[in-house]
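Trainee: here is the input, now give the coordinates:
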Amino acid sequence: MTASAASLFDSFRLGDMTLPNRIAMAPLTRNRAEAGLVPGDMTAQYYAQRASAGLLITEASQISQQGQGYQDTPGIYSPEQVAGWRKVTDAIHAAGGRVVIQLWHVGRVSHTALQPGEGAPVAPSAIRAETKTYVNDSFTETSLPRALDASEIPGIVEDYRKAAANAVAAGFDGVEIHAANGYLIDQFLKDGANRRSDSYGGSITNRTRFLLEVLDAVVGEIGAARTGLRLSPVSPANGISDSHPQALFNHVMDEVEKRHPLYVHVVEGATGGPRDIAPDFSFAELRQRFTGPWMVNNGYDLELAEKVIAEGEADLVAFGRPFISNPDLVERLRRKAPLNELKKETLYGGGAEGYVDYPTLDDAAR
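Mentor: Coordinates of the predicted model:
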């Protein structure tokens, strides 16, 4: 590393925020929302414990009941949910942190038990997601979706806009649009899930249309400087695929660049899995097409994170599961201290155990 190279622990200017370091906490579903899918006091404690991250990105939060795909995930569409999130953001800010909420519509990755009137989940096309969801305290095959009528799409775009407005009302510093991991926006993007023959299907331009309508609506409501975007170009998460991902995401980045969002957050490789599943895909090519802040994610350890920051390949690095078991992950990385072991059996659902009871270095020293 040269004397002028950036460090993972340097501050970074992101929109109107000055981040104390370049480490982000990635969005992590924990299935602990309370009645009405409202985040509770324990959720406020959980995020405040992790406020030393340069940026916190909350667990994905649905923009409507239709957008829900898993049991006990929080929403950002009701007054009660907004009030619950306000307690969370207040706790984070009191602890010195900065936070954006991830806006979510799962599309076909859902189950009739979670949908309004127990109807079918919605998707670009009526193709079942080859994956499971979490319903009634167990993992269950997803339900067969129905294809959205073109007349329904503007209403979903409006739900994103309202959710962004709600996020600001709840005290968030911004939002991250979830366009990754096989959920609704990703389903529109990728031809393995989108077989439409109208203006939202077929060509790359058409398949990108829904993403850009959502991005424009959110930017129009809260401004580009408070709007981030997450993408996973080659991840097969939730049974998603595309026949020509490089061409697709080159086009996506050319269009996103015109809109100057707060950042782009990219999952490199398979979400939560191998980084090298698409050796012919060039993430560097995407990076060259976007002049704004670039956040990378998936399988990063301290050494790799330091390398990509020092070499200018990324501006921010998002860590996922290590933040679950290490509320003071930033300090542990700084000191090269050992990490707590993750309790996988407490990842989804439950109470305080495996949620707010992981010790910090200071706890261990007592």
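Trainee: okay, CA-based contacts and neighbour counts for the rest of this
Mentor: OK.
Trainee: break down the protein into its helices, ranges please.
Mentor: For the chain, applying DSSP state H gives helices covering 41-49, 79-94, 153-169, 184-189, 204-222, 245-257, 283-288, 302-310, 321-325, 329-335, 361-365.
Trainee: so residue 317 sits against residue 22, correct?
Mentor: Yes: counting by Cα atoms under 8 Å, residue 317 does reach residue 22; the two are 6.4 Å apart.
Trainee: the two: who's more crowded?
Mentor: Higher neighbour count among residue 317 and residue 22: residue 317, with 30 against 27, using other Cα atoms under 10 Å.
Trainee: and for comparison, fold this next one:
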Amino acid sequence: MTSLFERYQLGNLTLPNRVVMAPMTRVRAAAGGLATPSMATYYAQRATAGLIVSEGVQPSLVGQSNPGTPGLHTDEQVASWTPVTEAVHANGGRIFAQIMHGGRVSHPDTTGHQPVGPSAVPAVGDVFTPTGPQPAPMPRALEEAEIPEHIGSYAAAARRAVAAGFDGVELHGANGYMISQFLSSNANLRTDSYGGSVADRIRFAVEAMAATVDAVGGDRTGIRLSPGGTFWGVEETEVRELYTALLTELARIGPAYVHLEATADEDLLLELRRVWPGTLIMNPTLPMGPKQAGRDDADHWLGQGADLISFGRSFISNPDLVERFRAGLPIAPVDEAAYYQGGDRGYVTFPAYQHSA
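Mentor: All right, here's what the predicted structure looks like:
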């Protein structure tokens, strides 16, 4: 059976193991969406992962979802990310930037702009703002002529990511954000060529991927998806047909990988594994769900045909997660209060495992 600690060739990158650090919002960016020295420390501490996928990075100001998140749409942001990627590489790691357009999951108090989305349908729940949680506002439905600009923002951010030293990018197509909203049957009520049928609901995702692959190459581009997920109130009809069609179209474009979340039953996920001919990263438990992924989950999905396994929360409090898995060492518990509090505590203050004398 495939081992979690075997090497894997991902495009032009040789990964020393099959452990992926999943993208996680940590809201530690400086004003102007700039990466910080603490962010360089945080990612460099976790560079033993086969691959790191960064927190979601907005490709435009209107695409920003949460306050305190970093961007890749200005020269200053590119310059701020360069020490981060250099620190990861100096520690022997590899890092992709996750490009995340929030779409309707945003607020004017955060960006100064009315959020946009496929339709004028608000997200369900409260969104984060600089003054605390507020009800998700009504987004402005994009005109069809505006859509290419937002598709192009993924490609433009990817070019900036590569200029900043990232090894590649992952499009955030999951969890109720912009790409996921276009895939949705209740957030996307469009009647033009970007809504309605399965073929039209996948069009935004396919065109965003094609533009990004054209910009930086397929070997530097992946996408994260949450089949059947209901984050921020999205719903998807015809889930099997929707994701079968999407993966079929993505395979023609040739990205480096697809990153699936365990948001559907295992039978459907295994069907999608059979549809997708390329590298599959599997996130084996529901993001932010009650169960934290462990070594047993990884071994199960490697046995089911996944190539790489991503871990989120476990990496927060265990910068040496790979070694802990390898040696069967205890996994430190997470400190949920520190997830989004800002500052270094609960961010770069977790030690590697301390062996007793």
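Trainee: gap between the equivalent of residue 180 of structure 2 over in structure 1 and residue 252 of structure 1?
Mentor: Under the alignment (TM-score structural alignment), residue 180 of structure 2 maps onto residue 186 of structure 1. Using Cα to Cα, to the nearest Å, residue 186 of structure 1 is found at 11 Å from residue 252 of structure 1.
Trainee: more neighbours: the two, which one.
Mentor: More crowded of residue 186 of structure 1 and residue 252, by other Cα under 10 Å: residue 186, with 28 against 23.
Trainee: list the contacts for residue 310 of structure 2?
Mentor: 19-22, 281-284 (Cα atoms under 8 Å, 6 or more residues apart in numbering).
Trainee: looking at those residues, which are in strands?
Mentor: Counting by DSSP state E, those place 19-21, 281-283 in strands.
Trainee: just the helices of structure 1: most buried one?
Mentor: With neighbours defined as mean count of other Cα atoms under 10 Å, these peak in mean count at helix 184-189, which reaches a mean of 28.
Trainee: report the mean distance between it and its aligned residues in structure 2.
Mentor: Helix 184-189 of structure 1: mean distance to aligned residues in structure 2 after superposition is 0.5 Å, counting by mean Cα distance after the TM-score superposition for structure 1.
Trainee: distance from the chain centre to the strand ranked longest in structure 1, please.
Mentor: Looking across structure 1 with DSSP E, the single longest strand is strand 55-62. Strand 55-62 of structure 1 sits 6 Å away from the centroid of its parent chain (Cα atoms, centre = their mean, to the nearest Å).
Trainee: against structure 2, where does it fall?
Mentor: Residue span in structure 2 matched to strand 55-62 of structure 1, by TM-score structural alignment: 51-58.
Trainee: other residues contacting that stretch?
Mentor: Identification of contacts with stretch 51-58 of structure 2 by Cα under 8 Å, 6+ apart yields 15, 18-26, 43, 46, 64-65, 69-73, 93-102, 169-170, 172.
Trainee: what do you get if the cut-off is 6 Å, keeping everything else the same?
Mentor: Here stretch 51-58 of structure 2 makes contact (Cα atoms under 6 Å, 6 or more residues apart in numbering) with 20-25, 64, 70-71, 94-101.
Trainee: what's the ChimeraX line that selects buried ones from the contacts of residue 310 of structure 2?
Mentor: Here is the ChimeraX command that selects the buried residues among the contacts of residue 310 of structure 2 (16 or more other Cα atoms under 10 Å):
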select :19,20,21,22,281,282,283,284
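Trainee: ok, the closest residue to residue 183 of structure 1 other than its chain neighbours - contacts?
Mentor: For residue 183 of structure 1, ignoring the flanking residues on the chain, the nearest one in space by Cα to Cα, 6 or more residues apart in numbering is residue 106 at 4.4 Å. The contact partners of residue 106 of structure 1, taken as Cα under 6 Å, 6+ apart, are 67, 69, 183-184.
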